[in-house]
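Asker: coordinates only, no sequence provided:
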C-alpha cells in the first residue's frame, strides 16, 4: 500500500484565501442589493377597486410623437389587464386609434371618462371634438363623463376664450356632464371656466408642484387643495382628474420617486377617497416609455403597471422596491468570481487585513458595475436613450473591472510587481471618459433651458432620439450618480490604498493620469492651469446644483459629492505640475 502524498500548504492557501475574498465580497454585494429591496409592508393597505385610471396603452417603441399608435388588439389586451383592478378608464384623445376604447370597455364592464386632446392646431381640434361627440352619443351607457381638453392652459396652447368655445360646442351636442382638466391653480387663475362646465376637474401631483412635497404629507396636501378649490367654486362638484406618484426617476427636493413611495401615496389616498367620497382618476394605468423622450426617466414611470402591463405591486402589500434586484446581484456575483479567479495568485499572499480590504473593495466594484448595468437595462427606453444608457453602463462596468484589478495589484506584497498593461491603459481611458461625462452631465443639470424654448424648434422624432444630450429643463434629467459614481470615488480610494500599503504617496497616486498606473519620477507633462480650471468647474457645478435643487434634495447632495470628488485628482495634478 503506497503512502499518501502530503498536502501542499501553498496549494491549500492559494484556494482558501481567494475563496475567503470571494465569499466576503459576495456577502457584502448581496447585502447591498437586498437591504433596499426587502419587502416593505404598506402602512395603509387598500382592498378595493380603483375608480378610474388614465389609459394610454403605449408600449415598446409605440409613441404618439412618431405616429406609432396602439392597435385595437393592444387596447383590448390593456383593458383586460385592468379588469378587477379599476372600474373605469380616462382617455386623453378621441383619435389615434382610441375610438375603439368605448366599445371594448363596454364589453368588459368598464366605464369611460372620455377626453379630447386640444392643441394649437385648429383642424386637429375640430377632428377631436367631432370624434368625442360621436363617441359620447354612440356609447351613452359607457361614457359617463366627457372631458374637453387637458392642461391646455398650462401648455399655453389656446387662450381661455377659445377653450370655452370648444367646451360650449361639446355641451350643446352631448348629454353627459362636461368638464375641462388642468392643474388646480389654473382653475383659480381662470375662474370664468367654472361657469362653462358641469363639474371641475383638477390635477393634484405633489411631485410636480413648484414646491415639491414628500409622500408623507400627500393626503394633507390633497385636503388643502380640495378645500381651496371648493371654496373658490362652492356651487360646482370637484373631481380629481389626475393624482399619482412616480416609481422611478430623480428626486425633487423632498419628493422621492420609488415603487414603495408610489404604493404608499396611492393607498393612503385611495383610503381617504373612499372614506370621504372623493371622485378621482389615478395617473396612470401603465408606464409610458415614450415619455422618457420629453420628461426623462421620471416621466415614464407613473404607472400602476409596468411597461409590460404587469402590476408593480398589490395594493394590500408588501412592496419590493426593485423586484429584479436578484438579476443585479447575479451580475455582481459573476464579476466577483471572474476577478477573483484572475487574481487568485496575488490574493494567496495577502495578510488577513488585506484579505478583508480586498473583499470589501471587490464588493464595491461589483455593486457599482452591476447597478449601472441593471439601471441601463430596466430604465432606458426608446432607441436614443437606450444607446446612451448602454454607453454609460459599459464605461461603468469597465471601470469597475479596472478598479478591482488595480486594488488587488496594490494589495500585493510583491514590491517588484509592475503595473498591469491593460489596467493602466484601460483604466486611465475609462476614467478620462467618465470624468468628461460627469462634467457634461453635471453641466446639463444646472444650465438646462425650458422646453418652451428648445423643443418646439426641433422635430419630435429628433427630440426623442437626442434627448439625453439636449440641454432641456434640468428637473427632467436624472442624476448620473449610478453611472459615474465609482469613477468619482475610485481615485480617492486607490490613493488611500496606495498610501496604506506603502506603494506611493497619497497625492502622487491621486493626481489625474496616475490613478491606475505606476508613479514614476520626473516632472509631469502638461499645463497645470487646465486641470485647475476643470477642478474649479466641478466645484462650481456642485455649489450651483445645491442652490438650484435646494438643500432638501438628498440625491442632489450625493451628486454634488461626486462632483467634488471629480475635482480632487485634477487638483492633485495641479500640485504635481506646479510644486514638484
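Answerer: Received it, and whenever you're ready, just let me know what you need. Small disclaimer: the values here were computed from a predicted structure and weren't measured.

Asker: CA only for contacts and neighbour counts going forward, please
Answerer: OK.

Asker: how near is the closest residue to residue 466 other than its chain neighbours to residue 71?
Answerer: Spatial nearest neighbour of residue 466, chain neighbours left out: residue 384 (6.1 Å); criterion: Cα to Cα, 6 or more residues apart in numbering. According to Cα to Cα, to the nearest Å, residue 384 and residue 71 sit 24 Å apart.

Asker: let me see the ranges of the helices in the stretch 301-450 of the chain.
Answerer: 325-342, 344-347, 352-378, 383-411, 421-447 (DSSP state H, counting those that start in this stretch).

Asker: got those as a markdown table, with mean neighbour count and distance to residue 250 columns?
Answerer: Conversion of the helices of the stretch 301-450 of the chain to a markdown table gives the following (neighbours: other Cα atoms under 10 Å; distance: least, Cα to Cα, whole Å):
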| stretch | mean neighbour count | distance to residue 250 |
| --- | --- | --- |
| helix 325-342 | 19 | 19 |
| helix 344-347 | 21 | 40 |
| helix 352-378 | 22 | 13 |
| helix 383-411 | 22 | 15 |
| helix 421-447 | 19 | 11 |
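
Asker: show me what the helix or strand hosting residue 508 packs onto, helices and strands only.
Answerer: Counting by DSSP states H and E, the element that carries residue 508 is helix 506-510. Counting contacts by 3 or more Cα pairs under 8 Å, 6 or more residues apart in numbering; DSSP states H and E, helix 506-510 is packed against helix 481-500, helix 554-579.

Asker: distance from the chain centre to it, please.
Answerer: How far helix 506-510 lies from its chain's middle: 35 Å, per Cα atoms, centre = their mean, to the nearest Å.

Asker: who's in contact with it?
Answerer: 491-492, 494-496, 498-499, 514-515, 519, 568-569, 572-573, 576 (Cα atoms under 8 Å, 6 or more residues apart in numbering).

Asker: now with 6 Å, please.
Answerer: 491, 495, 499, 515, 569, 572 (Cα atoms under 6 Å, 6 or more residues apart in numbering).

Asker: ok, now which ones touch the residue positioned nearest the centre of the chain?
Answerer: The centre of the chain sits closest to residue 249, judged by Cα atoms, centre = their mean, with a distance of 2.4 Å. Shown in contact with residue 249 (Cα under 6 Å, 6+ apart): 257, 297, 298.

Asker: okay, one more to line up with it:
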C-alpha cells in the first residue's frame, strides 16, 4: 500500500468527513429454478437487506425484464437503484435502450441513483474506449429526454487498473459517475495483505478519476468488492466465511470509514450459476447472504469512531 498516495487522495477529496454509503450488487435470477426474478422476488430481497441499506445495483435493464420487474419493488420498499446498461453487442444494447425508454417514464427519477453503461467492458476488451464514450453519451442523451431525468448521472464501471490507464481517460472525462471494481481475492492476496491491496487499488483509481476530471465533484463508488466464502482457493486467497468476515471489517468497513461509497459483490449466493472450471465452485459463493436469504453469513456491523 502506498500510504503517501492514499494520504494525498484523502487530502484532495476531503473523504474523511463522512461515512461512505453501503449498497449491494444484486443478481436477477432465482436460485430455486434459475428463472428470472419477479417483482415479488425483488421485494423479498429488499426486505432482507433493508436493515443495512436501501441501495442496490443491477447489471442490465432488459435482461430478465429487470427494469420492468424491479420498479414495483423500488416503489414499495423505497429503494434506490444504480441501473446498468449492457453496452455489448449491438442487438443487446438496442434492447437495453428500449427498456430505458419504455420503463423509466413509469417511475420517478428519484428512485434511480444513476445509470452505468458497461460493466468491465474495457477490462474484457468488449469495447474500445472511444466506443464506450459514444455509448455513455448516447444513453445520457436518451435519458435526459425522459421527463424528470435531466439530471440523472450517467457513467461507467470498470476494474480499477483499467481506470488508471491514461489511454482510457476520455471515458472518465465523459462520465458523471465512475465506479471502480477491486477484488483482493482475485489478486491472490493473503488476508494479511488483502486490505492493504484493496485500499491502494481504490485510492489509485479515485486519484486518477479526480485528476482527470479536474475536480472532486464526481460521484465515485467502489462498484464491486467482497470475498468468497467457499469454493477453490485462488493463489494465496482462501474462500472461507472467516476470511469474508475479516475482509468486511478491515476493507469494507474501513474504506467506508474513509468516506468512500461501496457496493458489495454480492447480496446473495447464486447457486443457479454453473460450476466453472478452474477455481471450482467459487462463483456461487460470493453472497453476504446464502441462497435462502435468512441471516447474513457473518456480522455486517461496522464500528465507526
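Answerer: Arrived safely, thanks for sending. Predicted model only: the values in this text are computed from it and were never measured.

Asker: could I get the contacts of residue 249 of the first structure as JSON lines with secondary structure, distance to residue 272 of the first structure and neighbour count?
Answerer: Below are the contacts of residue 249 of the first structure laid out as JSON lines (DSSP: H, G, I helix; E, B strand; the rest coil; distance: Cα to Cα, whole Å; neighbours: other Cα atoms under 10 Å):
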{"residue": "257", "secondary structure": "coil", "distance to residue 272 of the first structure": "21", "neighbour count": "22"}
{"residue": "297", "secondary structure": "helix", "distance to residue 272 of the first structure": "29", "neighbour count": "26"}
{"residue": "298", "secondary structure": "helix", "distance to residue 272 of the first structure": "26", "neighbour count": "25"}
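
Asker: kindly provide the distance from the residue nearest to residue 466 of the first structure to residue 194 of the first structure.
Answerer: For residue 384 of the first structure, the distance to residue 194 of the first structure equals 43 Å [Cα to Cα].

Asker: and the strands in the stretch 101-250 of the first structure?
Answerer: 111-116, 143-150, 178-183, 200-204, 238-243 (DSSP state E, counting those that start in this stretch).

Asker: nearest to residue 328 of the first structure, of these?
Answerer: strand 238-243 (31.7 Å; Cα to Cα).

Asker: tell me the residue in the second structure aligned with the residue nearest to the centre of the first structure.
Answerer: Alignment note (TM-score structural alignment): residue 249 of the first structure maps to residue 231 of the second structure.

Asker: for the second structure, what spans make up the helices?
Answerer: Along the second structure, counting by DSSP state H, helices occupy 3-13, 39-49, 66-77, 90-103, 129-144, 160-163, 169-173, 191-213, 241-247, 253-257.

Asker: got a markdown table for those helices, with mean neighbour count and distance to residue 19 of the second structure too?
Answerer: Output for the helices of the second structure, formatted as a markdown table (neighbours: other Cα under 10 Å; distance: least, Cα to Cα, whole Å):
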| stretch | mean neighbour count | distance to residue 19 of the second structure |
| --- | --- | --- |
| helix 3-13 | 15 | 13 |
| helix 39-49 | 18 | 19 |
| helix 66-77 | 19 | 23 |
| helix 90-103 | 16 | 32 |
| helix 129-144 | 18 | 29 |
| helix 160-163 | 21 | 21 |
| helix 169-173 | 19 | 24 |
| helix 191-213 | 20 | 15 |
| helix 241-247 | 20 | 18 |
| helix 253-257 | 22 | 5 |
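
Asker: quick check: which of the ones you listed is nearest to residue 21 of the second structure?
Answerer: Per Cα to Cα, nearest to residue 21 of the second structure of the helices of the second structure: helix 253-257, 6.8 Å.

Asker: the closest one aligns to what range in the first structure?
Answerer: Using TM-score structural alignment, the residues of the first structure aligned to helix 253-257 of the second structure are 271-275.

Asker: what residues does the matching stretch touch?
Answerer: Contacts for stretch 271-275 of the first structure (Cα under 6 Å, 6+ apart): none.

Asker: now do the same for residue 91 of the first structure: its match in the second structure.
Answerer: By TM-score structural alignment, residue 91 of the first structure lines up with residue 58.

Asker: give me every residue that touches its match.
Answerer: Going by Cα under 6 Å, 6+ apart, residue 58 of the second structure touches 26, 83, 84.

Asker: by neighbours, which of those residues wins?
Answerer: Neighbours here mean other Cα atoms under 10 Å. Within the contacts of residue 58 of the second structure, the largest count is held by residue 84, at 25 neighbours.

Asker: list the contacts for the counterpart of that residue in the first structure?
Answerer: If you follow residue 84 of the second structure across to the first structure using TM-score structural alignment, you land on residue 115. Residue 115 of the first structure is in contact with 91, 92, 93, 146, 147, 148, counting by Cα under 6 Å, 6+ apart.

Asker: residue range for stretch 153-171 of the first structure in the second structure?
Answerer: Mapping stretch 153-171 of the first structure onto the second structure (TM-score structural alignment) gives residues 122-140.

Asker: roughly how far apart are residue 126 of the second structure and residue 141 of the second structure?
Answerer: Per Cα to Cα, residue 126 of the second structure is found 22 Å from residue 141 of the second structure.

Asker: what do you get for residue 156 of the second structure?
Answerer: When distance is defined by Cα to Cα, residue 156 of the second structure is 15 Å away from residue 141 of the second structure.

Asker: over to residue 87 of the second structure?
Answerer: Distance from residue 87 of the second structure to residue 141 of the second structure, by Cα to Cα: 15 Å.

Asker: could you say which helix or strand contains residue 545 of the first structure?
Answerer: Applying DSSP H and E as the criterion places residue 545 of the first structure in helix 528-549.

Asker: equivalent range in the second structure for that helix?
Answerer: Taking TM-score structural alignment, helix 528-549 of the first structure hits no residues over in the second structure.

Asker: look at the equivalent of residue 298 of the second structure over in the first structure and say how many residues are nearby.
Answerer: Under the alignment (TM-score structural alignment), residue 298 of the second structure pairs with residue 313 of the first structure. Neighbours of residue 313 of the first structure under the rule other Cα under 10 Å: 19.

Asker: same deal with the one 3 residues further on?
Answerer: Residue 316 of the first structure: 16 surrounding residues under other Cα under 10 Å.

Asker: ok, now how distant is it from residue 273 of the first structure?
Answerer: From residue 316 of the first structure to residue 273 of the first structure the distance is 16 Å (Cα to Cα).

Asker: what's the answer for residue 329 of the first structure, then?
Answerer: 39 Å.

Asker: again, but for residue 51 of the first structure
Answerer: Taking Cα to Cα, one finds residue 51 of the first structure at 10 Å from residue 273 of the first structure.
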